[in-house]
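Visitor: turn this into a model:
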Amino acid sequence: MSDTSYRELGLNGLWRNNPALVQLLGLCPLLGVSNSTVNAVGLGLATILVLACSNIAVSLVRSVTNTAVRLPVFVMIIAGLTTCIELLMQAFTYDLYQILGIFIPLITTNCVILGRADGFAARHNPLQAGFDGLMMGCGFATVLLVLGGLRELLGTGALFANMQLLFGPLAASWKITLIGDYQGFLLAILPPGAFIALGLLIALKNRIDERLAEQAKPQPRPATTESRRVRVTGVIE
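Guide: Sure thing, here's the model as predicted:
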């Protein structure tokens, strides 16, 4: 595949066909755990790993998998990788694993992952499939991170709180308090706040796309003196 095509895969995953803002897939975990930055980063990294690795695995077995059992095989691959991520989180980030709860095993049923496995990885080689999974995962994780940061900031007046749950004791000092003596905005960290914030992000993306489309339209060329003379002569005749 050419460099331009890889560029297209990157643009599709991060912007043009973003799983969260365009395809509107995986909204359950996206809205359920995006009330803080650390939750968003934890689930985002887990989703990227599962998505990229599952795409590669599906691409490797695509030629030896019977059509009748294709989807069950894909689900088993995704479930196995999700179990590995779950066990790693239990071993190294247990407190964060308890906070994320059911959303970690639910990665198995994430429509983004199964959709890319069946729609792309099953038709391309492992390198292309892995890159597509990485870009789609990064696009999903980016939206998750923006939502988590926005909701945490509006809800608590701070950013990067409790990052030690994911990155260890050294990350305890990463917390940034932007608004001192902040009383909090409860709606921002409740589920309705997630719907409102996501809707605003989708509207912002659509507006940016409209502006880019307008700028990409060819501008009408100004009429030259000769063309004006020809039009005036034609009218007089």
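Visitor: from here on, just use CA atoms for contacts and neighbour counts.
Guide: OK.
Visitor: how about the strands in this protein?
Guide: Listed in chain order, the strands of the chain (DSSP state E) span residues 158-159, 176-177.
Visitor: in a markdown table: those, plus mean neighbour count and distance to Leu87.
Guide: Below are the strands of the chain laid out as a markdown table (neighbours: other CA atoms under 10 Å; distance: least, CA to CA, whole Å):
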| stretch | mean neighbour count | distance to Leu87 |
| --- | --- | --- |
| strand 158-159 | 22 | 28 |
| strand 176-177 | 14 | 31 |
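Visitor: which among those strands is found nearest to Ala52?
Guide: When these are compared by CA to CA, strand 158-159 sits nearest Ala52, at 28.3 Å.
Visitor: what sits up against the closest one?
Guide: Thr37, Gly149, Glu152, Leu153, Lys175, Ile176, Thr177, Leu178, Ile179 (CA atoms under 8 Å, 6 or more residues apart in numbering).
Visitor: residues contacting Thr154?
Guide: Just so we're on the same page, residue 154 is Leu rather than Thr. Residues near Leu154 by CA under 8 Å, 6+ apart: Gly184, Phe185, Ala188.
Visitor: one step back: format the strands of the chain as a markdown table; extra columns: distance to Ala20.
Guide: Formatted as a markdown table, the strands of the chain follow (distance: least, CA to CA, whole Å):
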| stretch | distance to Ala20 |
| --- | --- |
| strand 158-159 | 22 |
| strand 176-177 | 27 |
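Visitor: these: which one's closest to Ile196?
Guide: Shortest distance between Ile196 and the strands of the chain, using CA to CA, is found for strand 158-159: 19.6 Å.
Visitor: can you give me the offset of the closest one from its chain's centre?
Guide: 22 Å (CA atoms, centre = their mean, to the nearest Å).
Visitor: one more to put side by side:
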Amino acid sequence: MSTGYSRILREGVWDNNVVMAQMLALCPTMAVTTSGTNGLGMGLASTAVLVVSNVLVSMIRNFVSTEVRIPVFIVLIATLVTLVDMVMNAWLHDLYKVLGLFIALIVVNCAILGRAEAFAARAGVLPSLVDGLAIGLGMTGAMTAIGLVREFLGAGTLFAQASNLLGPAFGFLEVKVPGYGGALLMILPPGAFAVLGFMLAGKRLIDARLDARAARVAPAEPADAATA
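Guide: I've put the predicted structure just below:
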């Protein structure tokens, strides 16, 4: 993969992560991440909308005037969310009941409209697809990680009911810690804010170390460069 696509992937998954860097999509992040399964399901649904909307916006960008582009993008995203909502209701009904209204609220997720406007409306189809996939994977990873930490500390399980919510193929993900009942606080809203806060602090520390390492390995300017 070329350097350009690698950069898009890194920015979407880590540097420009929707949850951990931009602090967007916090409403579904706080509400549905009571388990890793819920976070994974919500993240994958958002990723599907992101990828398809980015591709479609890129394809029509030269045919939509500047004056009406935002309403067109919103209608397009709303249509895709409706399709995802119907698909989940038909084939993933248990997960659909758990996520509830938050599936429909993907329409108002600033990250999706923001990527359509800031990237897909100005780039080709393939880069837009990669950008949507990267942003979606970053969001999915963050939601799943928060859900797993809250679920482990709050209930002593990992990916509980994955086979029921996502299908029998995901049954291997289910883990139960014997002898640990969990702390209810971590499943409640305060637990979500606490876990998010610690994860944000951890990301800042990792970024600081990566920047320091990059500064150490950067080649020093030649001594005669300043006198040239």
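Visitor: and Leu100 of structure 1, which of the strands of structure 1 is closest to it?
Guide: Here strand 158-159 is closest among the strands of structure 1 (CA to CA), at 18.3 Å.
Visitor: one step back: tell me which of the contacts of Leu154 of structure 1 are still there in structure 2?
Guide: Contacts from the contacts of Leu154 of structure 1 that recur in structure 2, judged by both residues aligned by TM-score structural alignment, their matches' CA atoms under 8 Å, are Gly184, Phe185, Ala188.
Visitor: can you pull the buried residues of stretch 191-209 of structure 2?
Guide: Buried residues in stretch 191-209 of structure 2, defined by neighbour count with 16 or more other CA atoms under 10 Å: Gly191, Ala192, Phe193, Val195, Leu196, Met199, Leu200, Lys203.
Visitor: sorry, that was for stretch 105-113 of structure 1
Guide: Those would be Ile107, Thr108, Asn110, Cys111, Val112, Ile113, for stretch 105-113 of structure 1 by 16+ other CA under 10 Å.
Visitor: out of those residues, list just those in helices.
Guide: Cys111, Val112, Ile113 (DSSP state H).
Visitor: burial count for Cys28 of structure 1?
Guide: 11 (other CA atoms under 10 Å).
Visitor: kindly report the same for Pro126 of structure 1.
Guide: With other CA under 10 Å as criterion, Pro126 of structure 1 counts 21.
Visitor: please pull up the equivalent of it in structure 2.
Guide: If you follow Pro126 of structure 1 across to structure 2 using TM-score structural alignment, you land on Val125.
Visitor: follow-up on the earlier one: now the kept ones among the contacts of Leu154 of structure 1 in TSV, with distance to Leu100 of structure 1?
Guide: TSV is the format used below for the kept ones among the contacts of Leu154 of structure 1 (distance: CA to CA, whole Å):
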residue	distance to Leu100 of structure 1
Gly184	22
Phe185	22
Ala188	18
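Visitor: closest one of those to Ala91 of structure 1?
Guide: Nearest to Ala91 of structure 1 among these, with distances taken as CA to CA, is Ala188, at 31.4 Å.
Visitor: thought the closest one was touching Glu152?
Guide: Yes - the criterion here is CA atoms under 8 Å, and Ala188 of structure 1 meets it with Glu152 at 7.5 Å.
Visitor: one step back: could the buried residues of stretch 105-113 of structure 1 go into CSV alongside distance to Leu14 of structure 1?
Guide: Shown next, in CSV, are those (distance: CA to CA, whole Å):
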residue, distance to Leu14 of structure 1
Ile107, 20
Thr108, 22
Asn110, 18
Cys111, 17
Val112, 13
Ile113, 15
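Visitor: quick revisit: and which of the buried residues of stretch 191-209 of structure 2 is nearest Val98 of structure 2?
Guide: Ala192 (17.1 Å).
Visitor: show me what contacts whichever residue in structure 1 pairs up with the closest one?
Guide: Aligned against structure 1 by TM-score structural alignment, Ala192 of structure 2 finds its counterpart in Ala194. Counting by CA under 8 Å, 6+ apart, Ala194 of structure 1 makes contact with Leu31, Gly32, Ser34, Asn35, Leu147, Arg151, Ala188.
Visitor: ok, so of the ones in helices among the buried residues of stretch 105-113 of structure 1, who is nearest Pro218 of structure 1?
Guide: Distance ranking of those against Pro218 of structure 1, using CA to CA, places Val112 first at 35.7 Å.
Visitor: returning to what we had before: can you tell me which of the contacts of strand 158-159 of structure 1 are buried?
Guide: Buried among these (16+ other CA under 10 Å): Thr37, Gly149, Glu152, Leu153.
Visitor: residue contacts, the most centrally placed residue in structure 1?
Guide: Centroid check for structure 1 by CA atoms, centre = their mean gives Phe140 as the closest residue, at 1.2 Å. Under the criterion of CA under 8 Å, 6+ apart, the neighbours of Phe140 of structure 1 are Leu14, Asn18, Pro19, Ala20, Gly44.
Visitor: ranges for the helices of structure 2?
Guide: With DSSP H as the criterion, structure 2 has helices spanning 3-10, 26-32, 36-60, 69-91, 93-99, 101-104, 110-118, 125-155, 162-165, 189-217.
Visitor: which positions in the third one come out as buried?
Guide: Same thing as helix 36-60 of structure 2. 36-59.
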